[in-house]
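Novice: Everything below, folded, please.
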Amino acid sequence: MTKKAEELKMHEKDTGSSEVQIALLTGKIETLSAHIKQFKKDKHSSVGLLRAVNRRKKLLEYLKKNKFDSYKNVLTQLNLRK
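Specialist: Have a look, this model is predicted:
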């Protein structure tokens, strides 16, 4: 688990909360975007990147609607723009 995800955990064994999932997806998005910058013709990875971005977007919308304080915390912790 990434350092950012560790900071957003609710409890010790938390792996499924929206906050942790967003942090893990953010790490995946960063690595995939770096990979795609190097290998521009890798269409399979670009599809995976789009899926990860869309999943993170849906989770962020859920947090914004249901847990606004947590939403703001996640945005500041992960340096995301919204």
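
Novice: make it CA atoms for all contacts and neighbour counts henceforth
Specialist: Noted.

Novice: Spatially nearest residue to K82, not counting backbone neighbours?
Specialist: L75 (7.7 Å; C-alpha to C-alpha, 6 or more residues apart in numbering).

Novice: run this one through as well so I can compare:
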Amino acid sequence: MYLSKEVKADIFKKHGGSEQNTGSTEGQIALFTYRINHLTQHLKKNHKDYATERSLVKLVGKRRSLLDYLKKKDIEKYRSLIKELGIRK
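Specialist: This next block holds a predicted model:
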């Protein structure tokens, strides 16, 4: 599987503060971004995989909701996170 325990723990350690803090908004956004990038690469090779395309759109919507929440709660964390993850161009 593309997302092993070690990769997931590393994502949460880097963005969520600790490996056990899997519910943090920053950690969830980072995890969604990793998954979105993986699915995007998959769809570049398999452009007729509509089920994956649908799940990608749903995942982007979830990330968007979390980003909106983080923007309302703490604008500085929001700005640093999008810069670190390279979400905005």
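
Novice: TM between them?
Specialist: Aligned and superposed, the two chains score 0.89 in TM-score terms (TM-score structural alignment, normalised by the length of the first structure); 82 aligned residues with a C-alpha RMSD of 1.6 Å.

Novice: that older thread, tell me how many other residues crowd whatever residue of the second structure lines up with the residue nearest to K82 of the first structure.
Specialist: Under the alignment (TM-score structural alignment), L75 of the first structure pairs with I82 of the second structure. I82 of the second structure is flanked by 16 other residues according to other C-alpha atoms under 10 Å.

Novice: Quick check: the residue nearest to K82 of the first structure vs D69 of the first structure, distance?
Specialist: The gap separating L75 of the first structure from D69 of the first structure is 10 Å, by C-alpha to C-alpha, to the nearest Å.

Novice: on average, how far is the one helix or strand the match of L75 of the first structure maps to from the matching bit in the first structure?
Specialist: Taking DSSP states H and E as the criterion, I82 of the second structure maps to helix 75-85. Overlaying the first structure shows helix 75-85 of the second structure at a mean distance of 1.1 Å from the equivalent residues (mean C-alpha distance after the TM-score superposition for the first structure).

Novice: hmm, who's touching that helix?
Specialist: 26, 30, 33, 67, 70-71, 88 (C-alpha atoms under 8 Å, 6 or more residues apart in numbering).

Novice: Show me which positions of that helix end up buried.
Specialist: 78, 81-82 (16 or more other C-alpha atoms under 10 Å).

Novice: Go through those residues and say which is closest to D49 of the second structure.
Specialist: Of all these, D49 of the second structure sits closest to I82, with 28.4 Å by C-alpha to C-alpha.

Novice: Aligned against the first structure, show me the partner of T52 of the second structure.
Specialist: Match for T52 of the second structure (TM-score structural alignment): S45.

Novice: who's in contact with that match?
Specialist: Counting by C-alpha under 8 Å, 6+ apart, S45 of the first structure touches 32, 36.
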